[in-house]
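> have a look at this prediction, sequence included:
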Amino acid sequence: MTFTTRFAPSPTGPLHLGHACSALLAHDMACAAGGRFVLRIEDTDTSRARPQWEELIYKDLAWLGLTWEEPVLRQSDQLELYHEALTQLAQRGLIFPCSCRRRDIRAALSAPQEGAKLAPGIYPGTCRNRPMSDRKPGDALRLNMGAAVQSLDMPGFTELGAAHAGQHQLDPDRLIIEIGDAVLGRIELETVSYVLASVVDDAAQGITCIIRGKDLFQITFLQVLLQGLLNLPTPDYHHHHLIRDDQGKRLAKRDDARAIAKYRAEGATPQDIRQMVGL
């Protein structure tokens, strides 16, 4: 099987040094393995995605010396595939509509809870018994985590998750307590979560290894679970160190001072960027 990895930014702001670390590391690993490097544009956040940010992504990556396959997959062109995945989960009774707003969830979490104690901020299951026939515009579509882990009670699944996601076991209790009923999308077709869309796309593009920051480590377990539910292959995952600012805070797109384009404009070289991110 050909080693295939990807870099999948969202066109919602400038790429910063953290993005450079992920993209360079993925590209380096693909080149070293004689494999494939795929660029994907995750543009389903229509309220924030902008064409000028997408164009800047191409300019930044080309300046860093990266090459990628054409055509570039854009998630806005894949909505029907995500809808099919949601439908498949719904037909198995694994998702439910949820009308809770943040204030509703905060109120429910402040009330005494029965059963296992959930991690802070985890959805308490208020709408879990609502059938899909009761869905309304604006409803979130949540994964019934308890039903999902029960449906994957198969030999070897826990070991599979541990092998691909990291050194921690894919523990069903931890999935319920620490991740809970994750939002996978909304009733409106154009709205889908990152975790589901990327699982579908990784399978469609034949991704065998995913390189990304340690901040997404826990999400990996949810994605391995979704791959099992949808009968999709599970790639290997490599979680690299995070690039932080001078105060030790993880970089975000609002950190324009760390934007690749800004360094380029100030006369930095691609090798300077590699040194800055520890490569």
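Okay, I see it.

> going by C-alpha atoms from here, please, whenever you check contacts or count neighbours.
Fine.

> M145 is in contact with G180, correct?
Yes - in this structure, G180 is within contact of M145 by C-alpha atoms under 8 Å, at 5.8 Å.

> need the longest helix for this protein.
For the chain, the longest helix by residue count, based on DSSP state H, is helix 17-32.

> in that helix, what counts as buried?
For helix 17-32, burial by neighbour count (16 or more other C-alpha atoms under 10 Å) applies to 17-30.

> show me which pair in those residues is furthest apart.
Among these, the pair separated by the greatest distance (C-alpha to C-alpha) is L17 and A30, at 19.8 Å.

> what's around the residue lying closest to W53 once chain neighbours are set aside, how many residues?
Using C-alpha to C-alpha, 6 or more residues apart in numbering and skipping the chain neighbours, the partner closest in space to W53 is P11 (4.9 Å). P11 has 23 neighbours, counted by other C-alpha atoms under 10 Å.

> tell me which stretches of the chain form helices.
Secondary structure of the chain (DSSP H): helices at 17-32, 51-63, 79-91, 102-110, 145-151, 157-165, 172-174, 194-204, 217-229, 260-265, 270-276.

> out of the ones you listed, the one nearest I211 is which?
Of all these, helix 17-32 sits nearest to I211, with 5.8 Å by C-alpha to C-alpha.

> which helices and strands does that closest one pack with?
Where contact means 3 or more C-alpha pairs under 8 Å, 6 or more residues apart in numbering; DSSP states H and E, helix 17-32 is packed against strand 4-7, strand 36-41, strand 209-213, helix 270-276.

> and the comparison structure, right after this:
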Amino acid sequence: MIGPESSAAPPPPGAGRFAPSPSGDLHLGNLRTAALAWLWARSSGRPFVLRVDDVDAERSSAAAADRQLGDLAALGVTGDGPVARQSATLDRYAAAVDSLARRGLVYECYCSRRDIREASRAPHAVPGRYPGTCRDLGEGERERRRAELAAAGRVPALRLRADCDRWSVREGFATADEEGRPVVDGVYRGPVDDMVVRRGGAAAQVTGREYAYNLAVVVDDALAGVGQVVRGRDLLSSAPRQAYLAHLLGLPEVGYVHVPLVLGPTGRRLAKRDGAVTLREMPGRDVGEQAREVLRWVVSTLRLGEAAEGVTRLEELVPVFGPGCVPPEDVVWRGSAAR
């Protein structure tokens, strides 16, 4: 039985990374987080990895990936070595699932999204957590459910058979998740459940290689030698699931840094309805000028004092950057200034 805590030893140093999903253009919140991830890595002497998280082929666009990488380069967020793409490493995800399956750590799930929503309304259900409906079905019942799905032209998903309900990770900035669960002495202890590792769906569209994001990102981070993950605080609750899965796969532990978000004027996460929210919608005659406008805005959201004066390139901030430069509050975008 695996306990609810990770190892007490700090994770070894490793690369930083930024890994957007190419479903559209990066908005200012994404770009700020990318700049912070790059600065966190460079200021601590770490290499930096850029990756295109395109494991979900339905939602990914090669054109969007190219625009994202172009915007990042214009901002000064560059990686060491070639850009990795999840779509090129599907065999590694298959090997990870096979490793879990050989140890009895995955099971078929026949539930639809509606089934899961309805189960989550039960009096003792935990919101957002899979209730374990298919976890302990007998083989006869599995055969029946499998046949029902096949008749409907669908195939089951594969879920992880978790043997703990909480896992701890090292957190380098956030003080609590969005549900109010605290970070105590740099450790966040959050929920783990029977997460999907390979998606199911319509048989005509499923190839058996529809691997879940949580699985792919864990495998890819280990492959790239990532030791530091800087991302938005809305993803803090995902960290224990990913760290637990990495533990089961025998992969190195990483350290997490979850930074404040950029919100729109209404207090909700930044969206197209909030006006010019991408680099290419900023003032400027070309991408270079627009990137400098984004950089000026990013600098204005940080606590840099006199060091902020005259900055024209992201790399100029490396010698003066540290966690104390990042205010703990979310940033509100009001169309021309951050508050």
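Cool, got the structure. These numbers were taken from a predicted model, which means no experiment stands behind them.

> report the TM-score for the pair.
Laid over one another, the chains give 0.82 as their TM-score (TM-score structural alignment, normalised by the length of structure 1), with 260 aligned residues with a C-alpha RMSD of 2.8 Å.

> picking up where we left off before, so what does the residue nearest to W53 of structure 1 match up with in structure 2?
In structure 2, P11 of structure 1 lines up with P22, judged by TM-score structural alignment.

> and for H241 of structure 1?
H241 of structure 1 maps onto P260 in structure 2, with residues paired by TM-score structural alignment.

> what about its match, neighbour count?
By other C-alpha under 10 Å, 20 other residues sit near P260 of structure 2.

> also N129 of structure 1?
11.

> aligned to L216 of structure 1, what sits in structure 2?
Using TM-score structural alignment, the equivalent of L216 of structure 1 in structure 2 is L235.

> find the centremost residue of structure 2, please.
Central residue of structure 2 (C-alpha atoms, centre = their mean): L235, 6.2 Å from the mean position.

> from what I can see it touches V257, true?
No - with contact defined as C-alpha under 8 Å, L235 of structure 2 does not reach V257; the gap is 10.1 Å.

> and the nearest residue to T12 of structure 1 once chain neighbours are set aside, what does it touch?
Nearest in space to T12 of structure 1, with sequence neighbours left out and distances taken as C-alpha to C-alpha, 6+ apart, is A49 at 4.6 Å. A49 of structure 1 makes contact with 10-13, 43, according to C-alpha atoms under 8 Å, 6 or more residues apart in numbering.

> swap the cut-off to 6 Å and go again
Residues counted as contacts of A49 of structure 1 (C-alpha atoms under 6 Å, 6 or more residues apart in numbering) are 11-12, 43.

> V287 of structure 2 now?
Counted by C-alpha under 6 Å, 6+ apart, V287 of structure 2 has zero contacts.

> distance of the match of H241 of structure 1 from Y213 of structure 2?
Here the distance between P260 of structure 2 and Y213 of structure 2 works out to 22 Å (C-alpha to C-alpha, to the nearest Å).

> same check, this time on Q86 of structure 2
From Q86 of structure 2 across to Y213 of structure 2, the span is 10 Å (C-alpha to C-alpha).

> what do we get in structure 1 for A74 of structure 2?
The equivalent of A74 of structure 2 in structure 1 is W63 (alignment by TM-score structural alignment).

> go on, N214 of structure 2?
Under TM-score structural alignment, N214 of structure 2 pairs with V195 in structure 1.

> try H247 of structure 2
Counting by TM-score structural alignment, H247 of structure 2 lines up with G228 in structure 1.

> and the closest residue in space to its match that isn't next to it in sequence, how many residues sit next to it?
Nearest-residue entry for G228 of structure 1: L152, 7.2 Å, with adjacent residues in sequence omitted and distances by C-alpha to C-alpha, 6+ apart. Using other C-alpha under 10 Å, L152 of structure 1 has 15 neighbouring residues.

> can you list the helices and strands packed on helix 17-32 of structure 1 in JSON lines and add mean neighbour count?
Listed next are those as JSON lines, based on neighbours: other C-alpha atoms under 10 Å:
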{"stretch": "strand 4-7", "mean neighbour count": "24"}
{"stretch": "strand 36-41", "mean neighbour count": "21"}
{"stretch": "strand 209-213", "mean neighbour count": "20"}
{"stretch": "helix 270-276", "mean neighbour count": "14"}
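
> closest to G138 of structure 1 out of those?
Among the helices and strands packed on helix 17-32 of structure 1, strand 36-41 comes nearest to G138 of structure 1, with 25.0 Å by C-alpha to C-alpha.

> residues in structure 2 aligned with that closest one?
Using TM-score structural alignment, strand 36-41 of structure 1 corresponds to residues 47-52 of structure 2.
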